[in-house]
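Chemist: My questions are about this predicted structure, shown below with the sequence.
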Amino acid sequence: MTTLDFTKFDEDGADGADGADKDGTGPVTADGMMPLWAVSLGWELRRGRQVILNGQIRDRWWFEDRPASFRDLVAGVLEARGADVVGWWDPVAGLTFPLPGHAERFAELAAGRRGRSDETDRAAPDADAGPGGRRPGASTGDGRPAGRDTDGVRGSDGLREGDGSRGGEGVPGSDGTRDGARPDATAPDGQQTDPRTRRGRERGRERSSLLAPRQAGPPRSFDDVVAVVHRLVASPDASVAFVFQDVDHHLPPGQPESNAGYLRLRAAMADAVTSRDGLAGRPPHARNAVLCAVGDVGRLPGWFHLEDPRIATLHIGPPDPSERRLWLTWLRDEFNGAPEATRHDIEALVGATDGMSGWDIEALARTSWLRVAPLQKPDKLLELHRLNVSVDPWTQLDRDTVARAAGVLGTRVVGQTKAVEAVSAALQAAFVGIDFGGSGTARPRGAFFFVGPTGVGKTELAKAVAELMFGDQSAYARFDMSEYQQEHAAERLAGAPPGYIGHEQGGELTRRVQERPFSVLLFDEIEKAHPRVLDKFLQILEDGRLTDGRGQTAYFSQCLIIFTSNTGADAVQGLLSDGGEDGAEEVPYDALEAHFTQAVEEKFRAIGRPEIYGRLKPGVVVFDMLRRAHIVKIADRLLGQLVESVRERHQVELVPDTATLHPWITARMSTPEHQAYGGRQIRNELERLRTAVVAHFLARRPSPGSRVRIGVDTAGTPWARTEATAGAGAGATTEEGNG
């Protein structure tokens, strides 16, 4: 933001702003305000460059102590720079003129050019004389110049406006008379000529109205507009400026017909000269301006502006703090709670609206009334404005449910008391809404780093949290970080930059949060991601937001973020081996916690990202390995899922023989090799039971309502038997062979 006023110029061309020195070395002050990019535009024009404006070209700005649209602001700057005509082209309205009186001046300039062209034609040599033997410009018998009408303007077809006859040539009329004769003359005796002559005169008038030149209007097609603009800016006779907006939509890149249009437009930009009026001021002098205004410069062909040093690009970002302060001062009375607002309240809102456009700030004032949020509470106001929801899942939680979160989560995740308690405490703090400072409302509701052996319930706990908080397991979104091992994969989270394939789609992470701001985000196996990917999380963890490649911001203030990692898990088998065959019982949790915490810290230091660990350290949760009691509980849960599947598909009751299964699975999971893989190894062992059940159903085809018992023999081989129900007789069983 600056305070430069272009509306005052002295005779020497120096800025007449108050406090500005004639030599341009003093401070720039003025009584009018404009955004910094508008000042940069004026400087680029004085450097002799044409400019491509890109970015927020549809926002509103502050110009000369009042709000102004992008179109009005640019037109005002160009007029203040001395442009007598400011034209504006866009694919919808064509060529228009945003300032009063400029359309008439444009028409005068265009007409003046046609007049000079006519004078050149009239000065042609005698060899170009027409069939009638007269030179262009010779007089006719009635004293008028041949080839010109009564107004002194000749049409492009050489016809005189009004009578259809051709100057200098005897063109026969329909009645056989030559040009110059008077078909409506009376006979010597005073009587009118015969009716055929009158009909011929009428035909002549009709022919004249068809062939007479009509007054030219403004050019309509893009090629015609560019041609006229090219002629005007290449002439020093007048100071003109033209802006082509959204030309990237009219000329899609990559199409052969579009390249010709871009070449013509670039030729007009390159051939522009300085007008004679512009040379009267103090140097450096600006050329006649031919500007482009696009939302994304990446949609323009690169060669259009990169190959010509006379064309510069100027990005238009969101309003800076000074601009936002002007907006909020102007809109202060429109906010809820304005009478009680202090200067401190306004300054707090200036900081909270960072990145918002002028239109958004005005909409924020309306939100303060719609959601009954005074400006004295900027964080709450911004949250309601951005989320635009009436029901906050966090406020809809039952207080008793939140208080009993540890018990609810403990039923889903077996044997992880420490992890469940840490997550429950964070959920309770998020529900109460207490944090350090006002910035806490912008950060995610919780950020955890789950680390521990594989297969101990890290992912399951994230799913359980999503279902507890939002009542919907689909509120959990998992990102497999093994897919982000390459450096360029970092762009998948926030979207490709402008000009790259997939830019319009945005990022996978930002799009998800924009669509569902209340989510549990799980980044699984984060240690496999490229370090550049980890950099994306710095802004999320600190400020609670991330801007994608399209410039749209996703806010994470209502999200729970969970990172999982197996860092240090490769040494778990060695820890168990040191404890002997029953090492699972002998390795205390404190030793595991110290081991994994140190492994995580060393990992982040090794990749050169200790600042990420510093932000995650309070949320590091070490998962315990599976103890013997936990193994049986997990096995029973998996067997229960198998029983439910058989009942649903075949209406058969599957009965696990726990007397043989519990000792068998406990013994299988007692070895360090198996125990290192956690719950996944339990599932792998029970896979043999599922195979035995499948073989039994294929061989015996149990009828609906029957009962099938499964277990293992003394050698550890699974078996499946069909047992007779009560109605089939006592003691009748059918045994199937081992699976």
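Modeler: Done, it's in. Worth saying up front: this structure is predicted, and the values here are computed from it rather than measured.
Chemist: Every contact and neighbour count from this point should use C-alpha atoms.
Modeler: OK.
Chemist: Could you check how far the residue nearest to the spatial centre of the chain is from Pro98?
Modeler: Among the residues of the chain, the one closest to the centroid is Arg550, at 2.7 Å (CA atoms, centre = their mean). Arg550 sits 29 Å away from Pro98, going by CA to CA, to the nearest Å.
Chemist: Pull out the buried residues from stretch 370-381.
Modeler: Arg371, Ala373, Pro374, Leu375, Gln376, Pro378, Asp379, Lys380, Leu381 (16 or more other CA atoms under 10 Å).
Chemist: Just those residues: which are in helices?
Modeler: Residues of the buried residues of stretch 370-381 located in helices (DSSP state H): Pro378, Asp379, Lys380, Leu381.
Chemist: Provide a list of residues in contact with the second one.
Modeler: It stands for Asp379. Contacts for Asp379 were tallied using CA atoms under 8 Å, 6 or more residues apart in numbering; they are Ala352, Gly438, Thr441, Ala442.
Chemist: then this one, side by side with the first:
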Amino acid sequence: MTDTTAVLPHQTGSLLPGHPTFVNEIVGTLSVHSQYVLHGNLRDEFLVTGEIMPLHRALWSALRPSGFEALITYDQIDGIGVYPPNDPAALQAVERVLGSNVVGRRPSPERLRMHLAKAVGVPEQPPIEAGGSRSAAPVAPVLRPAARVAVVVDHAARLVRAPGQLSEEERDFFLLCQKLASAAKAHTFPSTRQAPLYNPVLWLVDGERDLPAWFTAGVESIRAVAVGLPTLEHRLERARSLMPKFPPSTQDDPVAKTDPVEVFANRTEGMTLQAMRRITLLARDRDLGADRVADAVRIYKLGVDDNPWRRSSVRDQIIKGEQVITERVKGQGQAVAKTLDILKRAALGLSGAQANTSDSRPRGVLFFAGPTGVGKTELAKQVAELLFGDAQAYLRFDMSEFSAEHAADRLTGAPPGYVGFEAGGELTGAVRRQPFQVVLFDEIEKAHPLLLDKFLQILEDGRLTDGQGVTTYFTECVLIFTSNLGIIRTDPKTRERELLVKPGMPYVELEKKVKGAIRDHFTTELGRPELLNRFGDNIVIFDFIDPRTAGGIFGGQLGNVIRKVHAELGVEVELSPAGLQQLQGMCTADPDNGGRGIGNQLESVLINPLARLLFHEDAQPGDRVVITGVQAGDGTAGATLWATVHRGVR
């Protein structure tokens, strides 16, 4: 079918109203560039003067008014083609340039290079002779091409196995194409009154690095052009045309003021126009009315119908969790209260509600800061259990393992051509498999500064594209960052460590100092105030553990030990009042190391000697161990228990 795009009066170099930016960039520079590398959102649909078109048609609609007679297309599957298809005039123009019986053929790289030379008007170079040298035949002057055409080489990245590891044949092909770019000349044609223009070659690739880096580096005649994702203006225009195709709304809410067109455009930020069309089809298949456009977008992004955030159980869990978390995370009343407020906001979908476009951001963001061992990781686990019913339903990354510059590859996957590319990213892969989860980044200050760019993109856009080009959405995740910033400062010269805050300090003063240290770290040391701004008021400060809290933590951990011994061995463990008091005094003598320090001490002075006793006494189910005293080890021997084993029924 012949393309009926109207020929509009056009002066080369001026903007084409209603055309995408990248099209204007090409048309406006045809007098100075002979080749273009188009990369990015190439497989999308494009709005051209209010009409939806694929890429080739969008290019043709812009080039035709400049006097172009056809597009010569090429890819490795279909070979040489003509656009517009089924247009006799276009076919004749291509045959004048390349000769007859060429369309539909799949030429070798050498033959393809010769076709490109004909299209741009550069005389064919003599073929390469045996030994790699060319014959000494004289080179003819540059000729005007037989017709005004552009060559579109689609899937150009598939012409090479790896951009950095070219075979000799691949290297020669691109080197010759680079020479074509420099040798080509701009020409006028008698049939048009246009200024001299090049017959351009347009290479279509997904990523800017998909072709050899040296092919475009420093070559003025080759221009790289990014094809971006649709702007809000284009998404709004597309949403207006698609909204009538949604099923009728299932709810008539006269109070609602939200325009479904705006919701559709805002929710599809970072997505293609083609995706918007597919979302509309999905909504029709599932009978989701215009009032549920947000659900249609979410299902398309995540591939999940069920939305745990909509369950009434989430609200019930948060209400119940106000008491449960306080019991499990002891001595952190202020931190727990603020965390619950942020979770309530997330459950209602109000995180970032003050922003113009907050729909793409994560459901919730928490930044836990404070001394070590005071419950930051434990509270993260409780948040996971609170929201999704499982304390282990969270994804944890220890940022001390990501201190190297290349560490980001572990999170998002290595770029194409690098080792580990096929494996994908640990973070992006896990979130795609389970879009509703808590993601914990432990000790964020230990991550390499370049990794912070990834976090900035997640916090701002709610998405991340991995090394394979697949986009992962974090819009239904709760992200938790933990840090020990503001607690200890290491002198850069002497390497001596100094406590910036101390146990017993009023919470208000501690909070002020820790937040100040965090601000200084991101703004002064890292020079990344924008990342700090994304955390906003979601920074939750944990206090030191006081003696009373330490006693409560000790009691909980001791109970865990006793229950574990009974569950595994069937042995009852009892402590006399004196033994209990002695053990608690030893375990809570230094609460500065937090609950983890108490646990470590309990393991040293109770669990180890208890295990030794049970092992040597060959304790059996029904036995009872009564502990009356504890003696700490002296460096050569471990701790000792004063205990009696009472045999049960054998």
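Modeler: Yep, that arrived. Everything quoted here is computed from the prediction, not taken from an experiment.
Chemist: which other residues reach the helix or strand harbouring Glu542 of structure 1?
Modeler: Using DSSP states H and E, Glu542 of structure 1 falls within helix 531-543. By CA under 8 Å, 6+ apart, the surrounding residues in contact with helix 531-543 of structure 1 are 439, 442-444, 447, 484, 487, 489-490, 545-546, 556, 607, 609, 612, 615.
Chemist: swap in stretch 432-440 of structure 1?
Modeler: Stretch 432-440 of structure 1 is contacted from outside by Asp379, Thr441, Asp543, using CA under 8 Å, 6+ apart.
Chemist: What is the nearest of the residues you listed to Gly281 of structure 1?
Modeler: Closest approach between these and Gly281 of structure 1, by CA to CA: Asp543, at 49.3 Å.
Chemist: that older thread, buried ones among the contacts of Asp379 of structure 1?
Modeler: In the contacts of Asp379 of structure 1, burial by neighbour count holds for Ala352, Thr441, Ala442, counting by 16+ other CA under 10 Å.
Chemist: quick revisit: reformat the contacts of stretch 432-440 of structure 1 as JSON lines; add distance to Leu53 of structure 1.
Modeler: As requested, these are exported to JSON lines (distance: CA to CA, whole Å):
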{"residue": "Asp379", "distance to Leu53 of structure 1": "33"}
{"residue": "Thr441", "distance to Leu53 of structure 1": "36"}
{"residue": "Asp543", "distance to Leu53 of structure 1": "30"}
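Chemist: Can you tell me which of the residues you listed is nearest Ala659 of structure 1?
Modeler: Of all these, Ala659 of structure 1 sits closest to Thr441, with 53.5 Å by CA to CA.
Chemist: Next, the contact list for that closest one, please.
Modeler: Neighbouring residues of Thr441 of structure 1 by CA under 8 Å, 6+ apart: Asp379, Asp435, Ser557.
Chemist: again, but for Phe479 of structure 1
Modeler: For Phe479 of structure 1, the contacting residues are Leu521, Leu522, Phe523, Asp524, by CA under 8 Å, 6+ apart.
Chemist: Now neighbour count and distance to Asp246 of structure 1 too, for the residues you listed, in a markdown table please.
Modeler: As requested, the contacts of Phe479 of structure 1 are arranged in a markdown table below (neighbours: other CA atoms under 10 Å; distance: CA to CA, whole Å):
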| residue | neighbour count | distance to Asp246 of structure 1 |
| --- | --- | --- |
| Leu521 | 24 | 38 |
| Leu522 | 24 | 40 |
| Phe523 | 21 | 39 |
| Asp524 | 21 | 42 |
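Chemist: Which ones among those residues lie within strands?
Modeler: Using DSSP state E to define strands, the subset of the contacts of Phe479 of structure 1 located there is Leu521, Leu522, Phe523, Asp524.
Chemist: got JSON lines for those residues, with distance to Arg628 of structure 1 too?
Modeler: As requested, those are exported to JSON lines (distance: CA to CA, whole Å):
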{"residue": "Leu521", "distance to Arg628 of structure 1": "31"}
{"residue": "Leu522", "distance to Arg628 of structure 1": "28"}
{"residue": "Phe523", "distance to Arg628 of structure 1": "29"}
{"residue": "Asp524", "distance to Arg628 of structure 1": "27"}
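Chemist: Out of those residues, give me the two with the largest separation.
Modeler: Largest separation among those by CA to CA: Leu521 and Asp524, giving 9.5 Å.
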